[in-house]
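[1] model this:
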Amino acid sequence: MKELLKNKKLILNHIPDHGAWTYNIIIPGSKNIQGKWGSIKVSGTIDGYEFKNMNLAPRKGLDMYMSVNANIRKAINKYGGDTVIVTMYKDSDNKLTDEGDIIACFRDAEVLTKFKALEEEERTIIITDILSQADESSQEKKILLEIKKLSNKTGQ
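    Coordinates of the predicted model:
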């Protein structure tokens, strides 16, 4: 888990008639986290109250925010405009970032020899495609697809 905040003072925002997002906290420094709604999960504490597997909401060019539901607000006895102390971790940060990680996956799946037998251009396309995926889940699907293709290759 990657630490996003450690005992950071934030304002519990209140935006009337904003649906599930009526009460929220803005997560400073989060605008460059990659992912779309539902794929960015966080856990941590708000004023000592533990929360798990909550969604961050991306906002184009702005820091993300997290809804603070009634259960949490009741437990910490806080209202819109109050200051809260937040510690937050990104639940999953296992996105592959370099070619060596992908090569290791192919080695573990016992298809590295077949991968190395491909033309350099084809290898580059495969690696680039996997690394360009937006999140860990998409990368995993691409890697499994390539392993399956390589496993089915004969004569190499």
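
[2] CA atoms for contacts and neighbours, from now on please.
    Will do.

[3] doesn't Leu10 fall inside a strand?
    Yes: the assignment for Leu10 by DSSP: H, G, I helix; E, B strand; the rest coil puts it in a strand.

[4] Next one: it from Ile126, what distance?
    Per Cα to Cα, to the nearest Å, Leu10 is found 43 Å from Ile126.

[5] Thr113 too?
    To Ile126, Thr113 is 15 Å away according to Cα to Cα.

[6] So which of those two has more stuff around it?
    Ile126 (16 against 12; other Cα atoms under 10 Å).

[7] Following element in sequence after the regular element (helix or strand) spanning that one, please.
    Using DSSP states H and E, Ile126 sits in helix 120-131. Downstream of helix 120-131, the first helix or strand assigned by DSSP H and E is helix 136-152.

[8] ok, and for that following helix, which residues are buried?
    Glu136, Gln139, Glu140, Lys142, Ile143, Glu146, Ile147, Leu150 (16 or more other Cα atoms under 10 Å).

[9] got the residue ranges for the strands in this structure?
    Assigned by DSSP state E, the strands in the chain fall at 2-11, 13-14, 23-26, 41-46, 49-55, 57-59, 62-67, 83-90.

[10] for those strands, which one sits closest to Leu96?
    Taking Cα to Cα as the criterion, strand 2-11 is the member of those that comes nearest to Leu96, at 14.3 Å.

[11] Buried residues in that closest one, which are they?
    Leu4, Leu5, Lys8, Leu10, Ile11.

[12] how much space between the closest residue to Ser92 other than its chain neighbours and Pro16?
    Nearest residue to Ser92, sequence neighbours excluded (Cα to Cα, 6 or more residues apart in numbering): Met1, at 5.8 Å. With distances taken as Cα to Cα, Met1 is found 33 Å from Pro16.

[13] same thing with Leu4?
    27 Å.

[14] Same check on Lys153?
    Counting by Cα to Cα, the gap from Lys153 to Pro16 is 59 Å.

[15] this one as well, want them side by side:
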Amino acid sequence: MSSIKAIVDQKLILEKMEGKGGWTFARVPKTTANTGKSYGWKNLKGTVDGFKVECSLMPLNKEYWFMPVKAEIRKMVGKQAGDYIQVLLYAEIQELHTPEDFLLCLQDDPQAFEHYRKLPDDEKQKYIDWIFATVDEELQVQRMADAIDRLSRNEKLPKKVLSAGKPA
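    Modelled structure (predicted):
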């Protein structure tokens, strides 16, 4: 199940990077476009001056996301660098689903279950993705046990575990 949430609804100024072929973009304050993660691209849908768009935000600096605005969009809305555009962007928020077998195992360890319950959804998703990244049921069971052990000690999954796809 998913829900739609407006994360940006404001007037922003179009800017152009200097130099030949410089991008035209809008700075989106990170406080208005907080999707629960602090890194990477944000894929969104919405409108620019009423024109439907699908776009990606990427980090510009600590305060702003960089939203490229294609020439096609600028032409359709009759805007260029220096003009203001009305930006309305939505992120589709996926409801987290913890697989039943992992949930049952977690409930056997109250400390691990409580810690898991308090994690943000993106951290929970990392555990789920890592455990079920393999079709080998024995490896899934091993990963569940490792995850529960880490959760009971209030530890996060190390990046090397996530990137290698195997227990540390």
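
[16] care to give me the TM-score?
    Put the two chains on top of each other and the TM-score (TM-score structural alignment, normalised by the length of the first structure) is 0.64; 136 aligned residues with a Cα RMSD of 3.7 Å.

[17] What is the burial count for the residue nearest to Lys79 of the second structure when sequence neighbours are not counted?
    For Lys79 of the second structure, ignoring the flanking residues on the chain, the nearest one in space by Cα to Cα, 6+ apart is Ile85 at 7.6 Å. Ile85 of the second structure is flanked by 21 other residues according to other Cα under 10 Å.

[18] Surely Ile85 of the second structure touches Phe51?
    No: counting by Cα atoms under 8 Å, Phe51 is not a contact partner of Ile85 of the second structure; they are 10.6 Å apart.

[19] So which residue is smack in the middle of the first structure?
    Nearest residue to the geometric centre of the first structure (Cα atoms, centre = their mean): Ile40, 4.1 Å.

[20] Verify the contact between that one and Asn55 for me.
    Yes: taking Cα under 8 Å as the definition, Ile40 of the first structure is a contact partner of Asn55 at 5.8 Å.

[21] that older thread, mind putting the buried residues of helix 136-152 of the first structure into CSV with distance to Val68 of the first structure?
    Listed next are the buried residues of helix 136-152 of the first structure as CSV, based on distance: Cα to Cα, whole Å:
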residue, distance to Val68 of the first structure
Glu136, 26
Gln139, 30
Glu140, 31
Lys142, 35
Ile143, 36
Glu146, 41
Ile147, 41
Leu150, 46
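
[22] Against Lys149 of the first structure, how distant is the closest residue to Gly44 of the first structure other than its chain neighbours?
    Distances taken as Cα to Cα, 6+ apart place Met88 nearest to Gly44 of the first structure, at 4.4 Å, with adjacent residues excluded. According to Cα to Cα, Met88 of the first structure and Lys149 of the first structure sit 39 Å apart.

[23] again, but for Asp101 of the first structure
    19 Å.

[24] same question, Glu136 of the first structure
    The value you get for Glu136 of the first structure to Lys149 of the first structure, if Cα to Cα is used, is 20 Å.

[25] How about Asp129 of the first structure?
    Going from Asp129 of the first structure to Lys149 of the first structure by Cα to Cα gives 15 Å.

[26] and if you look at Asn53 of the first structure?
    Counting by Cα to Cα, the gap from Asn53 of the first structure to Lys149 of the first structure is 34 Å.

[27] and what of Ile25 of the first structure?
    For Ile25 of the first structure, the distance to Lys149 of the first structure (Cα to Cα) stands at 45 Å.

[28] which one in the second structure is furthest away from the centre?
    Lys20 (31.8 Å).

[29] follow-up on the earlier one: ok, the residue nearest to the centre of the first structure to Met66 of the first structure distance?
    10 Å.

[30] residues bridging contact with these two, i.e. touching both?
    Common contacts of Ile40 of the first structure and Met66 (Cα atoms under 8 Å, 6 or more residues apart in numbering): Asn55, Leu56, Ala57.

[31] In CSV: those, plus neighbour count and distance to Ser30 of the first structure.
    Output for these, formatted as CSV (neighbours: other Cα atoms under 10 Å; distance: Cα to Cα, whole Å):
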residue, neighbour count, distance to Ser30 of the first structure
Asn55, 19, 13
Leu56, 25, 9
Ala57, 21, 10
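
[32] of all those residues, which comes closest to Lys74 of the first structure?
    Distances from Lys74 of the first structure to those, taken by Cα to Cα, are shortest for Asn55, at 19.4 Å.

[33] Now which residue in the second structure aligns to the closest one?
    Structural correspondence for Asn55 of the first structure with respect to the second structure (TM-score structural alignment): Ser56.

[34] who touches the residue nearest to that match when sequence neighbours are not counted in this structure?
    Spatial nearest neighbour of Ser56 of the second structure, excluding adjacent residues (Cα to Cα, 6+ apart): Asn43 at 4.4 Å. Asn43 of the second structure sits next to Glu54, Cys55, Ser56, Leu57, Ala91 when contact means Cα under 8 Å, 6+ apart.
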